[in-house]
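In: can't give you the sequence, but here's the structure:
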């Protein structure tokens, strides 16, 4: 009798597990395309928004708040219309903005797009190394440490946590990176990026062939970029990561500091990220440039 009871208990436990799995599968929509974004200040978004960028935006473009946005009424871990800033309350326009706007303007109307942005201004790529970030973070200036604290002291772990939260609702279709200014001329940068990419794939149970890595160039030489020499190293990334794709920044307008893009530069760079992603998804990007609510 005890064996029968034990067997029934195990069956009930298994049945419960299966039911939970089925409910999770139902909750997750394959029509909701999610993209993880990380990097330093240009992916974070340089402060200052122009009127044309403030919205409204198409309701099919959503942002998962990676931190609380008190003045905007956003809570960490919840989805909201993707009106900038998308990364942190004090950030501004970034490539992620017009990446998402361009995608929803070109994808079929039944598809939604969501972005998750965990970026840290001024950081080296080492900050996203889950095994060695502590030593780098310990030497960071106070202002950067405050940003890191906002991500629970571990930006990589926070990105993974937010990625898992996003997977409850949608499917991760790509990863966007914009970083390198703080690693200028670091020839080991491609290996470091690959290590992070592979770890993200493992921790989020993703496959490289399903989740490409899109990496943007820094302010280029034609804009007198202060770190333009790093673009030669960035351009070699596909040699290390076959599923990586480099997004050109040629002609993307820069600010006077020669490190950050101007708003029009962010818009164009975001469209270029989107054009590449659309082609990888099997869609032909349209020629129209999306406005705020398209």
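Out: Great, that's in hand. For clarity, every value in this text was computed on a predicted model and none was experimentally measured.

In: Only C-alpha atoms from now on, for both contacts and neighbour counts.
Out: Fine.

In: The stretch 1-150 of the chain: helices as residue ranges?
Out: 2-27, 41-44, 95-106, 133-138, 142-150 (DSSP state H, counting those that start in this stretch).

In: Adding mean neighbour count and distance to residue 205, write those out as TSV.
Out: Formatted as TSV, those follow (neighbours: other C-alpha atoms under 10 Å; distance: least, C-alpha to C-alpha, whole Å):
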stretch	mean neighbour count	distance to residue 205
helix 2-27	12	15
helix 41-44	28	24
helix 95-106	26	23
helix 133-138	15	22
helix 142-150	15	25
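
In: Now distance to residue 81 too, for these, in TSV please.
Out: What follows is these, written out as TSV (distance: least, C-alpha to C-alpha, whole Å):
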stretch	distance to residue 81
helix 2-27	19
helix 41-44	17
helix 95-106	11
helix 133-138	32
helix 142-150	22
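
In: Compute the number of surrounding residues for the closest residue to residue 189 other than its chain neighbours.
Out: Leaving out its chain neighbours, the residue that sits closest to residue 189 by C-alpha to C-alpha, 6 or more residues apart in numbering is residue 183, at 7.1 Å. Number of residues near residue 183 (other C-alpha atoms under 10 Å) recorded here: 17.

In: ok, structure two:
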């Protein structure tokens, strides 16, 4: 554990001892992150190096020369994001000062984390490590070393500090200036939404009451088109997100940065936009909707690609994907970030990674016990998933059998996810969650317990119909968790007799032969 991390843990522990003091509703806290324009690139003058009444900073690193301790409130003087001396000013300096001037009864606090030259991925909780380990990044020593000042995990540093801040005040907004290093990223707005949503979730906040502001790039600089194609597009990609104009702001003499007057004016513009939206009426939430307009029926088959249409407002998402890009080749539902692939004449959900999930509005026809099956494929022996209903697990983590052959994601296995699950009549939300990466899923089927589960073309059977070879054949035997239990030789179609003779007890088993014949067998003894 690094020294900085130990200090931060101590700060968190110290903050916990103050739990008896309720957060001050008039202490407004803002998270500021980005690259060099948020870090600061124009020399500070005397006004910015002096304390400003009711303007505070929660340092994101120790700065002994400035008398700062990470995680302990202090006066907000330049430089806010790091320990540079002589200091520079950034967008955040006059954003905070202008808010203080506009809100006479309010104290304003800033949490500032910034790394010059970085792409947005460095702030993504799921992608920062891969970004730093990329061979191209290893050549950019300044990014690697700058990130180390935050123990390399910038997202975690922001969240840890924000949790300390929540003991004292209320997080009222997020401000961002980043994009010069993402000028060719056509999914930047979606990537920013993911980061914003992750922050809100981890901090227990709502987008209804926490605006996000993103500033445009220099209008006469390298990335003018990015301001139009991505920054201004955030209003269409996420709710309560607003662009801040950079029109007419002064240049530092390069293609990327603003001069001191530019930062002062830009900070004031951020504050003006925040003041316009910080007290806005909450967004009227719209719940997620079934993809085909009606809930999927149980008993029945649920196609994985037909997850719900996302709603509006916090808590109404219908899926979580670790990145915003649809990597699939099917052309189906390209307006989402879920990876949908074409497999023959069907569409499947692929490229599934741990932590991702999909939700489906379902309607259970009758209260009772149900068996649950899933059609899945994997070329790995570590892939797995689980199912939940209305937030409660209805299965354990289910292993997906590894296919024979290298990179074989084409052979779909019928896995028994659960047997005898109690479901109540009415409408519910089913969630499919990936617990082990790299698997594909075609569909999920619910069948009434005790009903036949392998009839041809059944609306409730998940097992495909295969012609049973009359000759003797060896089968591998799996349990409900997908674990290999052994093998059995079956004469013709005498599956139950063969299993009993081999010593298998009462239960449900999945049998699979080397040539692809699969059969689910229930032993009732």
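Out: Good, I have the coordinates. Small disclaimer: the values here were computed from a predicted structure and weren't measured.

In: picking up where we left off before, and the residue nearest to residue 189 of the first structure, what's its match in the second structure?
Out: Aligned by TM-score structural alignment, residue 183 of the first structure pairs with residue 182 of the second structure.

In: check contacts around that match.
Out: Residues in contact with residue 182 of the second structure (C-alpha atoms under 8 Å, 6 or more residues apart in numbering) are 119, 120, 188.

In: Check the gap between the second one and residue 191 of the second structure for me.
Out: Spelled out, it's residue 120 of the second structure. 8 Å (C-alpha to C-alpha, to the nearest Å).

In: the more surrounded of the two?
Out: residue 120 (24 against 21).

In: quick one: that one from residue 267 of the second structure, how far?
Out: Distance, residue 120 of the second structure to residue 267 of the second structure, using C-alpha to C-alpha: 21 Å.

In: got it, and residue 520 of the second structure?
Out: Taken as C-alpha to C-alpha, the span from residue 520 of the second structure to residue 267 of the second structure is 65 Å.

In: out of these two, which sits in the busier spot?
Out: Remark: of residue 520 of the second structure and residue 267, residue 267 carries more neighbours, 23 against 19, as counted by other C-alpha under 10 Å.

In: What lines up with residue 89 of the first structure in the second structure?
Out: Per TM-score structural alignment, the equivalent position to residue 89 of the first structure in the second structure is residue 83.

In: residues near its match, how many?
Out: 20.

In: That one is in contact with residue 63, isn't it?
Out: Yes - taking contacts as C-alpha atoms under 8 Å, residue 83 of the second structure lies within contact range of residue 63: 5.5 Å.

In: what do these two both touch?
Out: Counting by C-alpha under 8 Å, 6+ apart, no residue touches both residue 83 of the second structure and residue 63.

In: tell me which residues of stretch 86-93 of the first structure are tucked away?
Out: Neighbour counts over stretch 86-93 of the first structure (16 or more other C-alpha atoms under 10 Å) mark 86, 87, 88, 89, 91, 92, 93 as buried.

In: Revised request: answer the last question for stretch 241-250 of the first structure.
Out: Neighbour-count burial for stretch 241-250 of the first structure flags 241, 244, 245, 246, 247, 248, 249, 250 (criterion: 16+ other C-alpha under 10 Å).

In: Just give the nearest non-adjacent residue to the fourth one, would you?
Out: In space, and not counting its chain neighbours, residue 246 of the first structure is closest to residue 215: 4.9 Å by C-alpha to C-alpha, 6+ apart.

In: Centre of the chain to the helix or strand hosting the one you found, how far?
Out: Here residue 215 of the first structure sits within strand 213-216, counting by DSSP states H and E. On the basis of C-alpha atoms, centre = their mean, to the nearest Å, strand 213-216 of the first structure is displaced by 10 Å from the centre of the chain it belongs to.
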